[in-house]
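Engineer: here's my sequence, what's the structure:
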Amino acid sequence: MAESKAPDPSRRSERSRRAIYDAALALVTEAGYARTTIEGIAARAGVGKQTIYRWWPSKAAVLMEAFLDLGEQAAREAGGGDGAEYEIPDTGDLETDLKLVLRATVDQMNTPVYDVPSRALAAEGVIDAELGAEFARKLLEPQLRLYVRRLAAGQDAGAVRRDLDLRIALELLVGPVAHRWLLRTLPLTHEYADTIVEYALHGLAPRS
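Structural biologist: Prediction:
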């Protein structure tokens, strides 16, 4: 007679956690942040709300972790699926590489599964300073460091001035995109991303 195995609590917990992530992202995309509730997430995920409160103090915390997990999945896929950290490509052509990654950023911002949770967390972070700091530390800063590393490589290759503050330099690239995304008055396109890179690298003054 085959010996029956006891249920594995860790696997059950991981399934529940994954279901909660999916439910939180789906609900905030479908109904908006204000109408998303812990009760709704629990019902969608097929778990009790006490399970959610055991792991997270609020719906903002659930959404933050779910969104971070979504970003980690995307990074793993971009890195070839082996879990390696994503890096901006270095083909030796800085302009081409920056256009490639900024186009990818535009595509991500135009995708509802990323756009809606990002807006919800950004808006909530204005009200909740602790959540805003966590959003910046866990989500924004790792992405910004990728730009710093690629620009530093550009310095080593002689494509970027040595005296530049790379933090300010990266803000010339990502700041305009974030600004247009927040305002939603003009479309985010690949052409716009390319122009931002060209302006940032070559400046506004007439070329000699």
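Engineer: use CA for all of it now, contacts and neighbours both
Structural biologist: Fine.
Engineer: list the buried residues of the helix or strand containing G71.
Structural biologist: Taking DSSP states H and E as the definition, G71 sits inside helix 59-78. Counting neighbours by 16 or more other Cα atoms under 10 Å, one finds that the buried residues in helix 59-78 are 59-60, 62-67, 70, 72, 75.
Engineer: tell me the helices and strands packed up against it.
Structural biologist: helix 9-31, helix 112-127, helix 129-135 (3 or more Cα pairs under 8 Å, 6 or more residues apart in numbering; DSSP states H and E).
Engineer: want to try TSV for those helices, with mean neighbour count and distance to G158 as columns?
Structural biologist: Output for those, formatted as TSV (neighbours: other Cα atoms under 10 Å; distance: least, Cα to Cα, whole Å):
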stretch	mean neighbour count	distance to G158
helix 9-31	17	43
helix 112-127	17	35
helix 129-135	15	34
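Engineer: the structure of the following sequence is requested for comparison with the preceding one:
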Amino acid sequence: MITSPSSLRRSERSRRAILEAALELCTEKGYGRVTVEAIAARAGVSKKTIYRWWPSKSAVILEAFTDALVGTTPFVDTGDIAADLRANVMGAVKLLSTPPYGPAYAGILSEVHHDDALAETVRTKLIDPRFEEAVDRLRRAQEQGQIPPDADLPLAVEMLYGPVYYRHVLRKPVQDEETIAALVAHVLRALGAPPEP
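Structural biologist: Purely as a prediction, here's the structure:
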């Protein structure tokens, strides 16, 4: 069967409505009380439509969170690795501290401990691609001479973003711009990068 352009538009419209409904319900009810039935009712679609595209409510909410994270925290290259890392980490902190995204992601993280399929999806759809993008950005800085050639880039990514997720999971106060600047400076110093002018 050939899909017409109008049906493709309807599918995308339905997908966006479902993702928005899931996030709205997370804000209103909390992650644990959101159901596929409620998402379907809010989005104006059938449960069958949701299950055709996602295996669970967690998968719906994960896609909504991933879309938001990718859209608000691109790995730009201005030629200044310190500034670019500060902007990226700050974007992640702001997203995680803003409803519905922070509570939605906390709910997903609570599910991965007893849902192996969701854990795998989180790794393959969110964590691994973002990790590789971060390593690629650091590699470009390395090629530009801003980071030494022997620096352990994957470890640097964990050093940069580990504190963000640690604070989020434990519901500690979020980092401010000054703290993030200190974190980025410390990680770059640990890599052997020359100090900022």
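Engineer: want to try a markdown table for the helices and strands packed on helix 59-78 of structure 1, with distance to G48 of structure 1 as columns?
Structural biologist: Compiled in a markdown table, the helices and strands packed on helix 59-78 of structure 1 are given as follows (distance: least, Cα to Cα, whole Å):
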| stretch | distance to G48 of structure 1 |
| --- | --- |
| helix 9-31 | 10 |
| helix 112-127 | 23 |
| helix 129-135 | 25 |
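Engineer: to W181 of structure 1, which of the ones you listed lies closest?
Structural biologist: Counting by Cα to Cα, W181 of structure 1 lies closest to helix 112-127 out of the helices and strands packed on helix 59-78 of structure 1; the figure is 9.0 Å.
Engineer: ok, the residue nearest in space to the middle of structure 2 to Y101 of structure 2 distance?
Structural biologist: Nearest to the mean C-alpha position of structure 2, counting by Cα atoms, centre = their mean, stands L69 at 3.9 Å. L69 of structure 2 is 9 Å from Y101 of structure 2, where distance means Cα to Cα, to the nearest Å.
Engineer: picking that back up, just give me the closest of the buried residues of helix 59-78 of structure 1 to D97 of structure 1.
Structural biologist: Nearest member of those to D97 of structure 1, counting by Cα to Cα, is A75, at 16.7 Å.
Engineer: look up the closest residue to the closest one, ignoring the ones flanking it.
Structural biologist: Y86 (5.4 Å; Cα to Cα, 6 or more residues apart in numbering).
Engineer: again with S118 of structure 1
Structural biologist: In space, S118 of structure 1 is closest to F67, 8.0 Å off (Cα to Cα, 6+ apart).
Engineer: what residue of structure 2 matches up with that neighbour?
Structural biologist: Matched to structure 2 by TM-score structural alignment, F67 of structure 1 sits across from F65.
Engineer: who touches its match in this structure?
Structural biologist: Going by Cα atoms under 8 Å, 6 or more residues apart in numbering, F65 of structure 2 touches 101, 104-105.
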